[in-house]
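S.K.: Whatever this is, show me its structure:
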Amino acid sequence: MAQLILFAADIVAVSLLVFGLYFPRHRRRDLVVAYLGVNVGVLAVASALSVSTVGAGLGLGMALFGVLSIIRLRSTELDQHEVAYYFSALALGLLGALDTQPLWRNAVLMALILIVIYAGDHPRLFRGYRNQIVVLDSAFTDQIALVAHLEQLLGGRVHSTTVQRVDLVEDTTVVSVRYLPGVHGATASAPAQLAGHR
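M.R.: The predicted model follows:
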């Protein structure tokens, strides 16, 4: 009976995760089935292993290996928040399969996962900050000049840059930049900001 309650709690929790949090915020339909499949698959495997002679540690290791393989070998790129949803779906499945006492502990941990994802992925949290790959039609080898040019181009304060490629022949620069739009950074203070730049 306790196991069925945990199964039901897992189904409710993963439904809230996928249909209440992820899809309304990100609208990526292909990952809905991925999160549901990971959750139910881990729930089924962990539940079967919990009553077999095979150790639960082996089952957990296999589940983690499988999810990491899916994330690592995907042809399309995953954002970090989507990886967080993957691990949340996996964790909910494991909690739903572990028949621990007292029973409410697993339910509280499931709720904690949902609360953390709700808060951490909330659209209002750091909503002004942007992360963008920018291709510039000039080759920048000077960090201060690069930051000044990006701040003028993007119309905001640059917080960090990661130069991915400088092509002196084609005269281009590819840079990953994190910035706050609408807040104009003082170019004169750029040297002080460079401690956070790579």
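S.K.: drop to CA atoms for contacts and neighbour counts, all remaining ones
M.R.: Will do.
S.K.: which of the residues in stretch 89-102 are buried?
M.R.: Across stretch 89-102, burial judged by 16 or more other C-alpha atoms under 10 Å covers 89-99.
S.K.: mind listing the strands in this structure by residue range?
M.R.: Taking DSSP state E to define them, one finds strands in the chain at 130-136, 156-167, 172-181.
S.K.: Near residue 7, how many other residues are there?
M.R.: Burial of residue 7 is recorded as 23 neighbouring residues (other C-alpha atoms under 10 Å).
S.K.: For it, give its distance to residue 106.
M.R.: 11 Å (C-alpha to C-alpha, to the nearest Å).
S.K.: shared neighbours of these two, which are they?
M.R.: Residues within reach of residue 7 and of residue 106 at once, by C-alpha atoms under 8 Å, 6 or more residues apart in numbering, are residue 96.
S.K.: tell me the contacts of residue 23?
M.R.: For residue 23, counting by C-alpha under 8 Å, 6+ apart, the contacting residues are 29, 32.
S.K.: The lengthiest helix in the chain packs against which elements?
M.R.: Across the chain, the longest stretch assigned as helix under DSSP state H is helix 29-50. Helix 29-50 makes packing contacts with helix 2-15, helix 56-73, helix 80-97 when contacts are defined by 3 or more C-alpha pairs under 8 Å, 6 or more residues apart in numbering; DSSP states H and E.
S.K.: structure for this one too, so we can compare:
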Amino acid sequence: MNELDLSTLLQDFAINAVAIVILAFFIYYLRHRRRDATVGYIATNVSLFVVSAALSSSTTLNVGVGFGLFAVLSIVRLRSDEATQSEIGYTMVSLVIGLMTGLPGLGTDIKIVFSALLVVTMFVVDHPALIKPQQYQRLRIELDRIITDETELQTYVEAHIAGSVKRLTVLEIDFVRETMRLDVRANH
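M.R.: Presented below is the predicted three-dimensional model:
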């Protein structure tokens, strides 16, 4: 059993805290203004930091532990149907920062470089000057009829949302209830 060194733990947590605060507050929140997601990123990050630090002190770490952690974390993707790909990206970066800074084996300088690399990457790839913010909105629609012709379906949806459909995906057709569920990306 490895004992946690308090000074190393605090140093690692400081690296983690600086990285997640910059990522969640100064990049994500200032651009997207979603308090709930910001709190979620920080809570997930700190939780994973604590778990990875605790695991490193109580057991011999091997590749299996890493795969096990990422298998559990893959549930985030499965449960993130309402999240945008951008939000999933922020979630994954906050998870990786927490995991990487909480595990032993990497030197402080490497943890700082990796944390900075992840934060700078998100700053750049989510910068509005690089990629313009989405001009559309995601809608989940349930119709009380079944329309199988794609053109007719798009025209019907556009008439009811008073906007133009950019992408339309049929999620489910229920022939018994005569309903359909749609995932629509549209301009309003």
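S.K.: TM between them?
M.R.: Here the TM-score for the pair of chains, by TM-score structural alignment, normalised by the length of the second structure, is 0.68; 177 aligned residues with a C-alpha RMSD of 3.6 Å.
S.K.: Count the residues that sit near residue 114 of the second structure.
M.R.: Counted with other C-alpha under 10 Å, the neighbours of residue 114 of the second structure add up to 17.
S.K.: Kindly report the same for residue 11 of the first structure.
M.R.: 19.
S.K.: what do we get in the second structure for it?
M.R.: By TM-score structural alignment, residue 11 of the first structure lines up with residue 17 in the second structure.
S.K.: what's the answer for residue 84 of the first structure, then?
M.R.: Residue 84 of the first structure maps onto residue 89 in the second structure, by TM-score structural alignment.
S.K.: what do you get for residue 38 of the first structure?
M.R.: Checking TM-score structural alignment: residue 38 of the first structure goes with residue 44.
S.K.: What separation is there between the residue nearest to that match when sequence neighbours are not counted and residue 156 of the second structure?
M.R.: Spatial nearest neighbour of residue 44 of the second structure, chain neighbours left out: residue 95 (6.6 Å); criterion: C-alpha to C-alpha, 6 or more residues apart in numbering. According to C-alpha to C-alpha, residue 95 of the second structure and residue 156 of the second structure sit 42 Å apart.
S.K.: and if you look at residue 167 of the second structure?
M.R.: Residue 167 of the second structure is 14 Å from residue 156 of the second structure, by C-alpha to C-alpha.
S.K.: cool, and residue 104 of the second structure?
M.R.: Distance from residue 104 of the second structure to residue 156 of the second structure, counting by C-alpha to C-alpha: 57 Å.
S.K.: Give me the distance between the residue with the largest distance to the centre of the second structure and residue 146 of the second structure.
M.R.: Most distant from the centre of the second structure: residue 176, at 36.1 Å, with distances by C-alpha atoms, centre = their mean. Residue 176 of the second structure sits 11 Å away from residue 146 of the second structure, going by C-alpha to C-alpha.
S.K.: what does residue 179 of the second structure give?
M.R.: 6 Å.
S.K.: what do you get for residue 111 of the second structure?
M.R.: Residue 111 of the second structure is 54 Å from residue 146 of the second structure, by C-alpha to C-alpha.
S.K.: Next, the contact list for the spatially most central residue of the second structure, please.
M.R.: In the second structure, the centroid-proximal residue (C-alpha atoms, centre = their mean) is residue 88; its distance is 2.0 Å. Residue 88 of the second structure is in contact with 77, 80, counting by C-alpha under 8 Å, 6+ apart.
S.K.: and if you look at residue 104 of the second structure?
M.R.: Counting by C-alpha under 8 Å, 6+ apart, the residues that residue 104 of the second structure touches are 53, 56.
S.K.: and if you look at residue 133 of the first structure?
M.R.: With C-alpha under 8 Å, 6+ apart, residue 133 of the first structure has these contacts: 174-177.
S.K.: got it, and residue 62 of the first structure?
M.R.: Counting by C-alpha under 8 Å, 6+ apart, residue 62 of the first structure makes contact with nothing.
S.K.: Ignoring the adjacent residues along the chain, who's closest to the equivalent of residue 158 of the first structure over in the second structure?
M.R.: Matched by TM-score structural alignment, residue 158 of the first structure corresponds to residue 165 in the second structure. Nearest residue to residue 165 of the second structure, sequence neighbours excluded (C-alpha to C-alpha, 6+ apart): residue 186, at 4.3 Å.
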